[in-house]
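Trainee: from the sequence below, what's the structure:
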Amino acid sequence: MAWSRTPFEGPQTECLQKLAIKLATNGPHKTLPTPRLIQLQHAGVFIIKTTSAVLVWEHLYYPQLYLPLKALEDPALSSEPGSEIHDPNTKARIAQVLTLTVASRTIPNVLSFSANLSGSATSLSNLVRIPFDAIDTWYEESTPIYVNPKDPFKRVDVLLSTRPIKVRIGGQVVASTTTSMHLYETGLPARYYMPLSAIDGTVLRKSDTRTKCPYKGEAEYYSVEVGGEAWKDVVWFYRSPILECAKIEGGFLLSCRFGHSESADDAIGLCCFYNEKVEIELDGEVLETPVTHMSNANPNAKPPAARNKSITTTGANTIRRVTPTHQDNSTITILANMQFNRHLFLAALAGFL
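Mentor: Next up is the predicted model:
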C-alpha cells in the first residue's frame, strides 16, 4: 500500500531541527549515490539537474533524494539562508535551513548540511534536502517520480496462481476463488489479488478513501460489513495500476472470462484484502496473520464500534456479485503475462479473439 509521509515532511521547523540533529548524530540508515539524472520542475521551470544525487534512508521504509549543494547554483533559483542548527553537545553547526525562490514561489524548509560532518554522518556533508512534496514534479531522467523515490533494493513480482484461496471475516467466508494474482513485495506480506466476482458483493461498501503507492498507483477501497459489524477499508484495488504492476488491473482476469458484467464496477482492478485484518486460507491451509503497522491481533474478532463510522451502507452502494460465464486457464496465463496498460490490453484482447 501507499506509504505515509515521514513526520519530518511537514513545515514545522522544530521537526526539521530534530531530523538534522538525529541524522548528524546517528547518521542515516543507509545512503546510495545514484547515477540517474535527477531533475526538479517547479512553477513551470526546470530548476535543478544533477547526476550526483544521493538516496538517503531517513527511516527504514523508503529513501529520500538528497542533492549536492552545488546543484542549487541555478540562475532560475535564489536561496535565502535561515536559522542554523547546531549539535546540542559540541555546539558545532551541522546544518542550515534555507528558503528557495523560483518564479516568485518560495520553497521553505530546505535543509543544507554542513561540509564537515563526521562519523556515520559523513555521507551527508554538503548535501541538501528539499521536501519532496514542496516541488511540483521530480524526475528520474525524463520519467516523473510518483509519490516518493523508489527503493532500489525493493522488488515487486506479480504471479498468476490457481491455488484455491478463501477469505474469512468474523468467521464468515466473504471471498473464494481458484484464480488470483499473488503480489510479492520485498519486506511486506504476500498480497492476494482476486476478481470482484470472487467476493460476496452483499458485504462490500464503497469507501471514499484513496492512497497512493509508487510501485502500483492510486488505490481505492471498500469496507466490509458482516453481521452488522463493519471492517473499514479492509479491501483495496487499483483501477489503473502503474505499468510494472499491470497484472493487478482487473482486465487481466475479468475480461478473460469472456462474459459481460451486470455492474459497472467490473471495470475496477483486482481486489485485495488486508492479511493483517482477515483470515486467509490458501490451498487448504490457514495462513499466519502477518505483523505489520496494519496488524490486527485477532482478525476475526469484532472490531470496535468506531469502525462503523463513515461507512456507506445504503442499498445503492452495495456491490452486486458478478457470475462469470466461462473461464479458460490457458487464456488467463497468456493474458496475465502481457505487459500492457488497460487500453493496449483491450486492443490486444480484441485481436487475440
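Trainee: switch to C-alpha atoms for all contacts and neighbour counts from now on
Mentor: Will do.
Trainee: in the stretch 151-300 of the chain, which spans are strands?
Mentor: 156-161, 165-169, 172-177, 180-185, 191-194, 204-213, 217-226, 229-238, 271-273, 279-282, 285-286 (DSSP state E, counting those that start in this stretch).
Trainee: likewise the stretch 1-150 of the chain?
Mentor: For the stretch 1-150 of the chain, the strands defined by DSSP E, counting those that start in this stretch occupy 30-33, 38-42, 45-50, 54-57, 64-68, 78-86, 93-102, 105-113, 127-129, 137-140, 143-144.
Trainee: please give me the structure for this one as well, since I'd like to look at both together:
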Amino acid sequence: MSLTLGPNRPLSSTAPATVNYELHGPAHRLFFDPFPRRIRAFLGGEPVVDSVRAMLLHESNLMVVLYVPREDVLARLTPTEHSTHCPFKGDASYWDVTAGGRTAANAAWGYPDPRPEAAWLEGYVAFYWDAMDAWFDEDEETGGHPRDPYTRIDVRRTSRPVTVSAHGEVIAQTRRALVLSEGHLPNRFYVPREDVPAELLEVSATHSYCPYKGQASYLHVAGVPDGAWYYPQPCDGVGLIRDHLAFDGDGLEVRVSGEPVETGMPPRS
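Mentor: Next up is the predicted model:
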C-alpha cells in the first residue's frame, strides 16, 4: 500500500480509525526517504541526471516524487520567472533543462529556501517525469513515475463467478478470473481473454504505462471505446495477468458473485 495516497493511509491527512496510536504533528505530512538504486534521465540523447543519492518525497494525498542532489544534475539548468507556493514546503523555483540540443521549459523545480520543517529539501531538484525522453532505474528503462517502495501488488486466482456486461448485455462469464490488489486502489478483476468473444474486441491505438505492471494496451469492447486493457509483457511479479483483460468504461459493469464491483481505468495516453 502507499503510505500517503488514498484515504486512511498511515501518512494521509485522515488518520486510520483502526489503530491504537495517535500521530502528533501536522495533518499534512512529509517523509523524505532514500531511493535505493541508481537513477538516470536523458534528454536529446544526453544525460540529465545520474544519481545514487536520490530521495523520494512522500507527501500526504500526493503521489511520490523523486528528488536528486543538484550536484547530480548534468544538464544545464536555466532559471525562469515561474514559481509556485506550497504552504508545507515553501516557494518553488523552476528551471529550463537543456541537453542534446533541446530545451524542456520549466521541467525542473526545487526549494532554494524551504520552510524550516522541510529544510532537508534544500539543494535538491525534482523533474517532471514526462519532460525527459527516458528514465533508467539502474539499467532498466522505466516509462513512468518511480515506484513507491511502500506500494505492493498481489495477484490471486479466484473461482468466484465474474460477469462482465456491456449496456446490460452479458459479454463474458468466467470462474477463472484473477483478482489484482494494488495499494489503495479497488481490486481489479482480470478475465482470461479467451473467455471474451473475439468479435466484440477491436484493437485501440491507446497505451498507458504503470511502473508496477508495465505497458498497457487497450481494446474497444462491444462499442465502448478503450473499454478493456491488458499487459502484453507484464512486469516481474505480476506475470499471471498476461492474456487477461480488465474492464471499465461507460456502459460496462463488472459483477463478482452477483455484486457490482468498483473498477478503475489507468491513465491513458
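Trainee: residues near the counterpart of residue 138 of the first structure in the second structure, how many?
Mentor: Using TM-score structural alignment, the partner of residue 138 of the first structure in the second structure is residue 135. Using other CA atoms under 10 Å, residue 135 of the second structure has 25 other residues around it.
Trainee: go on, the one 10 residues further on?
Mentor: One way to gauge burial is a neighbour count; for residue 145 of the second structure, by other CA under 10 Å, it gives 18.
Trainee: now which residue in the first structure aligns to it?
Mentor: Residue pairing (TM-score structural alignment): residue 145 of the second structure is matched to residue 148 of the first structure.
Trainee: its match is in contact with residue 214, isn't it?
Mentor: Yes. Here residue 148 of the first structure reaches residue 214: they are 6.3 Å apart, a contact under CA atoms under 8 Å.
Trainee: the strands of the stretch 151-300 of the first structure into CSV, with extra columns for mean neighbour count?
Mentor: Rendered in CSV, the data for those read as follows (neighbours: other CA atoms under 10 Å):
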stretch, mean neighbour count
strand 156-161, 17
strand 165-169, 21
strand 172-177, 18
strand 180-185, 20
strand 191-194, 24
strand 204-213, 18
strand 217-226, 22
strand 229-238, 23
strand 271-273, 25
strand 279-282, 21
strand 285-286, 12
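Trainee: which stretch among those comes nearest residue 105 of the first structure?
Mentor: strand 204-213 (26.2 Å; CA to CA).
Trainee: angle of the closest one against strand 229-238?
Mentor: Interaxial angle, strand 204-213 of the first structure versus strand 229-238 (axes from the mean of the first three to the mean of the last three CA atoms, to 10 degrees): 50 degrees.
Trainee: can you get me a residue count around residue 68 of the second structure?
Mentor: Per other CA under 10 Å, the neighbour tally for residue 68 of the second structure reads 25.
Trainee: likewise for residue 37 of the second structure?
Mentor: Using other CA under 10 Å, residue 37 of the second structure has 12 neighbouring residues.
Trainee: now for the closest residue to residue 41 of the second structure other than its chain neighbours: which residues touch it?
Mentor: Closest residue to residue 41 of the second structure apart from its sequence neighbours, by CA to CA, 6 or more residues apart in numbering: residue 135 at 4.4 Å. Taking CA atoms under 8 Å, 6 or more residues apart in numbering, we find residue 135 of the second structure in contact with 39-42, 141-143.
Trainee: distance check, residue 135 of the second structure against residue 255 of the second structure.
Mentor: For residue 135 of the second structure, the distance to residue 255 of the second structure equals 38 Å [CA to CA, to the nearest Å].
Trainee: how about residue 73 of the second structure?
Mentor: Noted for residue 73 of the second structure: a distance of 49 Å to residue 255 of the second structure, by CA to CA.
Trainee: also residue 151 of the second structure?
Mentor: Distance from residue 151 of the second structure to residue 255 of the second structure, by CA to CA: 26 Å.
Trainee: again with residue 176 of the second structure
Mentor: Distance from residue 176 of the second structure to residue 255 of the second structure, counting by CA to CA: 14 Å.
Trainee: circling back: out of the strands of the stretch 1-150 of the first structure, which is closest to residue 16 of the first structure?
Mentor: Per CA to CA, nearest to residue 16 of the first structure of these: strand 105-113, 7.3 Å.
Trainee: okay, the contacts of residue 135 of the second structure in a markdown table with neighbour count and distance to residue 106 of the second structure next?
Mentor: Below are the contacts of residue 135 of the second structure laid out as a markdown table (neighbours: other CA atoms under 10 Å; distance: CA to CA, whole Å):
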| residue | neighbour count | distance to residue 106 of the second structure |
| --- | --- | --- |
| 39 | 22 | 21 |
| 40 | 22 | 19 |
| 41 | 24 | 16 |
| 42 | 20 | 16 |
| 141 | 13 | 23 |
| 142 | 19 | 22 |
| 143 | 18 | 20 |
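Trainee: relative to residue 221 of the second structure, how far out is the closest residue to residue 249 of the second structure other than its chain neighbours?
Mentor: In space, and not counting its chain neighbours, residue 249 of the second structure is closest to residue 227: 5.1 Å by CA to CA, 6+ apart. As for residue 227 of the second structure, its distance to residue 221 of the second structure is 5 Å (criterion: CA to CA).
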